[in-house]
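Student: coords below, sequence missing:
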């Protein structure tokens, strides 16, 4: 007696759970890659295409080295605190509130050093602050 094997139905693939899982993975990847963009930025500053600066009689040029040392009008400033910068900027500006402060910082200068100069200029009352950048060689 020969028994026939029962006819098996072809397997059915349900796509709805598969799509749900892929949607969750897609959302997770979109959210996680959005935040990783900011840590992967390679920034080299400063460089700009600009006209040559015109000489202005009422200006104080503050140079900031890559290690955070300061130079105000080609005079080295001993120390790195904001209070020392305030006294040096007050002396260099002569108490004139119309004096422009030009910050010439190295590309690798810590951000805090630039903020210290801006804070010192604000304390002295110098509101005209600008940044110097080198022009791109073309």
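Tutor: Now that the structure is in, tell me what you want to look at. Being a predicted model, the structure only gives us computed values, none of them experimental.
Student: C-alpha from now on. contacts and neighbour counts both.
Tutor: Noted.
Student: Show me what whichever strand or helix holds residue 21 packs onto, helices and strands only.
Tutor: The secondary structure element spanning residue 21 is helix 15-39 (assigned by DSSP states H and E). Here helix 15-39 touches no other helix or strand, going by 3 or more C-alpha pairs under 8 Å, 6 or more residues apart in numbering; DSSP states H and E.
Student: also this one, for the comparison:
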């Protein structure tokens, strides 16, 4: 008897569907991942290179703390909002808005606090506004 030999099918693995699935997973993870990276702007405060100005007795000094609290001529304001700041500066502006207004802010105070003082002072008519600087560190 003559038996026919069975043909052995060639065993192979088709990699095309596997590669398709891997690429689909890669695309899914790329799309679903959030790439938001919060950045912060580093602000370097200006340093003075000139001589300090002579002390003026007839000036308005506004000091801004790191927490955003205001002191006007050494007196702390009750609240740190624009209305309280406006009423305190309004009382001082009756003596004249030609007086120098000096703004001294802590390095950690917000930019909004400084701009608020400048805005309120400008609305009240102060034109001689000075922002204090720090002396450069000795290297």
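Tutor: Perfect, I can see it now. Everything quoted here is computed from the prediction, not taken from an experiment.
Student: Can you give me the TM-score here?
Tutor: In this superposition the chains share a TM-score of 0.65, using TM-score structural alignment, normalised by the length of structure 1; 101 aligned residues with a C-alpha RMSD of 2.0 Å.
Student: Just the buried residues of the helix holding residue 21 of structure 1, please?
Tutor: In terms of neighbour count (16 or more other C-alpha atoms under 10 Å), helix 15-39 of structure 1 has no buried residues at all.
Student: ditto for stretch 121-131 of structure 2
Tutor: When burial is assessed from 16+ other C-alpha under 10 Å, stretch 121-131 of structure 2 yields the following buried residues: 121, 124, 126, 129.
Student: Contacts for that stretch, please.
Tutor: Contacts of stretch 121-131 of structure 2 with the rest of the structure, by C-alpha atoms under 8 Å, 6 or more residues apart in numbering, involve 86, 89-90, 93, 97-104, 118.
Student: so how many other residues sit close to residue 63 of structure 1?
Tutor: A total of 23 residues lie near residue 63 of structure 1 under the criterion other C-alpha atoms under 10 Å.
Student: re the thing from before, what's the closest of the contacts of stretch 121-131 of structure 2 to residue 29 of structure 2?
Tutor: Distance ranking of the contacts of stretch 121-131 of structure 2 against residue 29 of structure 2, using C-alpha to C-alpha, places residue 118 first at 48.6 Å.
Student: ok, the closest one - how many residues close by?
Tutor: Residue 118 of structure 2 has 20 neighbouring residues, counting by other C-alpha under 10 Å.
Student: Show me where structure 1 has its strands.
Tutor: Taking DSSP state E as the test, the strands found in structure 1 are 59-64, 70-72, 75-77, 100-105, 128-131.
Student: In structure 1, what stretch matches the longest helix along structure 2?
Tutor: For structure 2, the helix reaching the highest residue count under DSSP state H is reported as helix 16-32. For helix 16-32 of structure 2, there is no aligned range in structure 1, judged by TM-score structural alignment.
Student: if I look at residue 84 of structure 2, how far off is residue 39 of structure 2?
Tutor: Taking C-alpha to C-alpha, to the nearest Å as the measure, residue 84 of structure 2 and residue 39 of structure 2 are separated by 33 Å.
Student: now swap in residue 45 of structure 2 and tell me
Tutor: Separation of residue 45 of structure 2 from residue 39 of structure 2 (C-alpha to C-alpha) stands at 19 Å.
Student: Residue 20 of structure 2 now?
Tutor: Applying C-alpha to C-alpha, one obtains 36 Å for the distance of residue 20 of structure 2 from residue 39 of structure 2.
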